[in-house]
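J.: output the structure for:
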Amino acid sequence: MNDYVLIAAALLLLFSVLISKISDRFGVPTLLLFLILGMLAGSDGPGGIYFDNPAQAQFIGVIALVLILFSGGLDTEWRHIQPVLKEGLLLSTLGVLITAGVAGLCAHLLLDLSLTEGLLFGAIVSSTDAAAVFSVLRSRGIHLQGKLKPLLELESGSNDPMAVFLTLGLIQWLTQPNPSVGQMVGLFIQQMLIGAVLGLGMGRVMLFLINRLKLGYEGLYPVLTLSLVFLTYGVTAVLGGSGFLAVYMAGIVLGHYDFIHKRSLLRFHDGLAWLMQIAMFLTLGLLVFPSRLLPIVGGGCSAPPL
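T.: I've put the predicted structure just below:
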């Protein structure tokens, strides 16, 4: 049985790599193709792979996004994002809030949801997907001028605390009789501050360890950085901060300095980020049952594009 699982996984990865040529040739978003491939491989498609485990999909998504964000931060030069720091933070906080409000109001009016339910829907879809943004911006056909590219990268890497704050706050609003607005605001500030501080600190720790340990084998350095990335996310999440923001900031700090085997580590994390993007969107595709979408496709099409 395990042999068939390995064959299926290998074929899905192989097809994902091959269909990326379609994206290069025709300009179709690569991640959309990965998602469609996952749907075709699922139980409603010719692949017939049954997968209906949202908890497992979430776990895969978290692991993937941690590595994607770290790689994105590692490739982001501080001198490029420093001039757009204020604008990026405004977009990742106030921009997400406005987007959630507009989308939530439209969902309330168009989809027959209560206002609170509509706002919860808006909060869930309000933040840009970092994996998709980094993938698009790093594709060969994208050449954005001026401050736009670093602004988009910074916003997509730092908008998770606001989205989490809005989503958890509105869930509390729906499930608790007297939710505390002060607690929700405190949660957001806590997520931002702890995530940023630990991310900056762990970036320095990574730099120190990579340059000072003097490992005997070059192949151990990727293992070292992987362990530190997951440690950064885990410790930050346990302490109540945004682990996603922390790993993104750690990547920016580390990428700002020179360190041992920098070129090979950048290539390793870039390749790993692609693997994680494929794995995440294939998993999301497998999780989709197209037959279950038919009853709600009208409401989905009438919702405003974000």
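J.: okay, CA-based contacts and neighbour counts for the rest of this
T.: Will do.
J.: Arg212: how many residues sit nearby?
T.: Neighbours of Arg212 under the rule other CA atoms under 10 Å: 11.
J.: ditto for Phe188
T.: Phe188 has 23 neighbouring residues, counting by other CA under 10 Å.
J.: and stretch 260-280, what's buried?
T.: Neighbour-count burial for stretch 260-280, counted by 16 or more other CA atoms under 10 Å, picks out 265-266, 269-270, 272-280.
J.: ok, now stretch 214-227?
T.: Residues of stretch 214-227 classed as buried by neighbour count (16+ other CA under 10 Å): 221-222, 225.
J.: between the residues you listed, which is nearest Ser127?
T.: Thr225 (27.5 Å; CA to CA).
J.: doesn't that closest one fall inside a helix?
T.: Yes - according to DSSP: H, G, I helix; E, B strand; the rest coil, Thr225 belongs to a helix.
J.: could I get the buried residue list for the helix or strand Phe70 falls within?
T.: Phe70 is located in helix 54-75, with elements delineated by DSSP states H and E. Residues of helix 54-75 classed as buried by neighbour count (16+ other CA under 10 Å): 57, 60-62, 64-75.
J.: count of residues packed around Leu284?
T.: Neighbour number of Leu284 under other CA under 10 Å is 21.
J.: secondary structure of it: a strand, I assume?
T.: No - Leu284: not assigned to a strand; according to three-state DSSP it is helix.
J.: quick check: next helix or strand after the helix holding Phe70?
T.: Counting by DSSP H and E, what follows helix 54-75 is helix 78-81.
J.: one more to put side by side:
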Amino acid sequence: MEAFYIILLVGTVLVLAAAFSSLLAFRFGAPLLLVFLSIGLLAGVDGLGIRFENYPFTFMLGSLALAIVLFDSGFSTPVHSFRIAAIPSMTLASVGVVLTSVIFAFGATLLLGFTWLEGMLLGSIVASTDAAAVFFLLRIGGINIRDKVRSTLEVESGTNDPMAIFLTVALAELVATGQGFSGLNLHFLMLFIEEMGLGVIFGLLGGMMIVWVLNRFTSDRGLAPIFVLALALLVFSFTGTMGGSGFLAVYVAGIYAGNKRMFAKQQIIRFNEGLTWLAQIIMFLVLGLLATPSQFPVILLPAIGLALFLIFVARPIAVWLSLLPYDFTQQEIGFVAWVGLRGAVSILLAIMPIMSGVENGPLFFNTTFIIVLVSLFLQGWTIRPVAEYLGLIIPPRIGAVDKVELDLPGKATHELVSYRVIKDSPILLGERIPRWAMPSLVIRDGRSIRYQYAGRLREGDQVYLFVTPTYIKLLDRVFASRVPVEEDDAEIFGAFSISPSRPAKELDAAYGPGLLLPAEQNMTVGELMNHRLGGHADYADRTRFGSVILIVRDLDELAHIRSIGISLEPVEPATNLPIFINMREIAHRIRDRLRKYRGKTVPERHEG
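T.: So this is what the prediction gives:
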């Protein structure tokens, strides 16, 4: 019992230290997960002297924590974000991981003297981006970028783990048994298809089960988050037992359940947020305890070289080739390439060579650990500056909103929403609450007042309203803080605007002709943009039309384009080098070159 209390005391102190350090990390903008990892290192064998070498236990604990993080990531991903980013994200999560592993193997053979198979094993370990790091930096970091880019990064980080895990397990087995590339056969391909297929199937069924159970056992809100957690882990473990990818299944289940109406959903969201924080803290602390920094100097320079090779060569090339067929600008592809943060997943996978009996297993672990530290330090600290440099930061449609959503019991068609009145919000500037919203109560200076007796709302008031869930986003505009960027900012939204209902032929006559495809001849400008943006246009989306750029200025409540801006100067390339450009841009450049060539040759023939 004395040993138990000591272990519990040390563990609690470490978790508290990580939690308190997060306050400093928020203040100074440090990558929070790097802070957690550093605390584990400081408490380990070369720091405070805590010796921890239980690799199997760490792998199981890390897998459990990762399952919780992935479920919460899926649960908080809107289905429309998944739809607009599904295809490019899946390409990055599959083809991108394989390409990263293969390209990285070249650097590993040069700097560490690995064989190609060993290099690919190390490459597969560090090939996946970390979901916890990406979600934290993009969502909590407040980086407001184009929704398609954000969704692509988030969905990629949530779906590339199964591919990396499969590759790592398969390659570790081949290296440990000495089979080499001759061991790669149809069996591994069928095994991959089985794992991914079962992961998707059981994930969808598991998501349906979670929604069904929660909506039929509505007796106690306090038990709802426990039900969801237990059912999510049931999906994870059952899928793994049946030979599928439990990580993919739990992520898919999260996406399905998170986009359905569920009993006590707001309590579940808050519980998941807290549990995810705890899972990340414990996972990074334990992985930090497992490392032995005194062994790092021997491989420090090669490992840093490999980290830089991964960041500046392997990841960018893999991302570019994966996104080549899709309509991403040069800046956007460059940003996706930069946001390839490595984290707990890579360190967790680095345990596999040791557990599989691979020769020099600790070398894989130590090298991976250094690569993760470099990635979190270099990329984690520069996400916002890089986004600003590439011109990807867009102004928010509305300012910050301070609100709490509360579910009503049973199958009520309304929700209770609480807003705090913010300075310079439209409601303070005279805008009225819409008729379809039903305000009931105002909390002012600690006293509750019925809305009809509260008079004019004041800053700091807490207003409670009953509203249909589909209208909550419209109500947000009324209580939002002031947007700092003007709506007609020419650098972001173009020099002037046009109506989306105008015929697209007018654009073709002004900036063409010959730019419209046969299927686009009878479209309006709004329909043309939707068509070229894959059927779904979002705020600040842009597409090239000859020598100009069309930009979505505003959307209505039904997500239809309300206003379109025209930028007279095309988006400047991120670099003069011919990299990170998509197939459509390549076609445009070839066509522009041909036009210029024809323009020069025609007068010459006339003079002759």
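J.: still on that earlier bit, contacts for the helix holding Phe70 of structure 1?
T.: 130-131, 134, 153, 157, 229-230, 233, 243-244, 247-256, 266, 269-270, 272-274, 276-277, 279-280, 283-284, 287 (CA atoms under 8 Å, 6 or more residues apart in numbering).
J.: as CSV, the buried residues of stretch 260-280 of structure 1 with distance to Val185 of structure 1 would be great.
T.: Below are the buried residues of stretch 260-280 of structure 1 laid out as CSV (distance: CA to CA, whole Å):
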residue, distance to Val185 of structure 1
Leu265, 38
Leu266, 37
His269, 35
Asp270, 35
Leu272, 35
Ala273, 33
Trp274, 35
Leu275, 36
Met276, 32
Gln277, 32
Ile278, 35
Ala279, 34
Met280, 31
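J.: and Gly201 of structure 1, what pairs with it in structure 2?
T.: Under the alignment (TM-score structural alignment), Gly201 of structure 1 pairs with Leu205 of structure 2.
J.: could you do Glu218 of structure 1 as well?
T.: Aligning on TM-score structural alignment places Glu218 of structure 1 opposite Arg221 in structure 2.
J.: before we move on, what SS does its match have?
T.: Going by three-state DSSP: Arg221 of structure 2 is coil.
J.: could you find the closest non-adjacent residue to it?
T.: Ala264 (5.9 Å; CA to CA, 6 or more residues apart in numbering).
J.: measure the counterpart of the one you found in structure 1 to Leu207 of structure 1 for me?
T.: In structure 1, the residue paired with Ala264 of structure 2 according to TM-score structural alignment is His261. Noted for His261 of structure 1: a distance of 12 Å to Leu207 of structure 1, by CA to CA, to the nearest Å.
J.: helices of the stretch 51-200 of structure 1, start to end?
T.: With DSSP state H, counting those that start in this stretch, the ranges of helices along the stretch 51-200 of structure 1 come out as 54-75, 78-81, 85-90, 96-110, 115-125, 130-137, 148-158, 160-175, 181-212.
J.: for Ala10 of structure 1, find the nearest of those helices.
T.: Among the helices of the stretch 51-200 of structure 1, helix 54-75 comes nearest to Ala10 of structure 1, with 17.1 Å by CA to CA.
J.: and the closest one with helix 130-137, angle?
T.: Here helix 54-75 of structure 1 points in a direction 40 degrees away from that of helix 130-137 (axes from the mean of the first three to the mean of the last three CA atoms, to 10 degrees).
J.: now Ile87 of structure 2: how far from Leu153 of structure 2?
T.: 12 Å.
J.: which of the two has more neighbours?
T.: Leu153 (26 against 16).
J.: spatially, what comes nearest to that one if we skip its sequence neighbours?
T.: That would be Val336: by CA to CA, 6+ apart, it lies 6.7 Å from Leu153 of structure 2.
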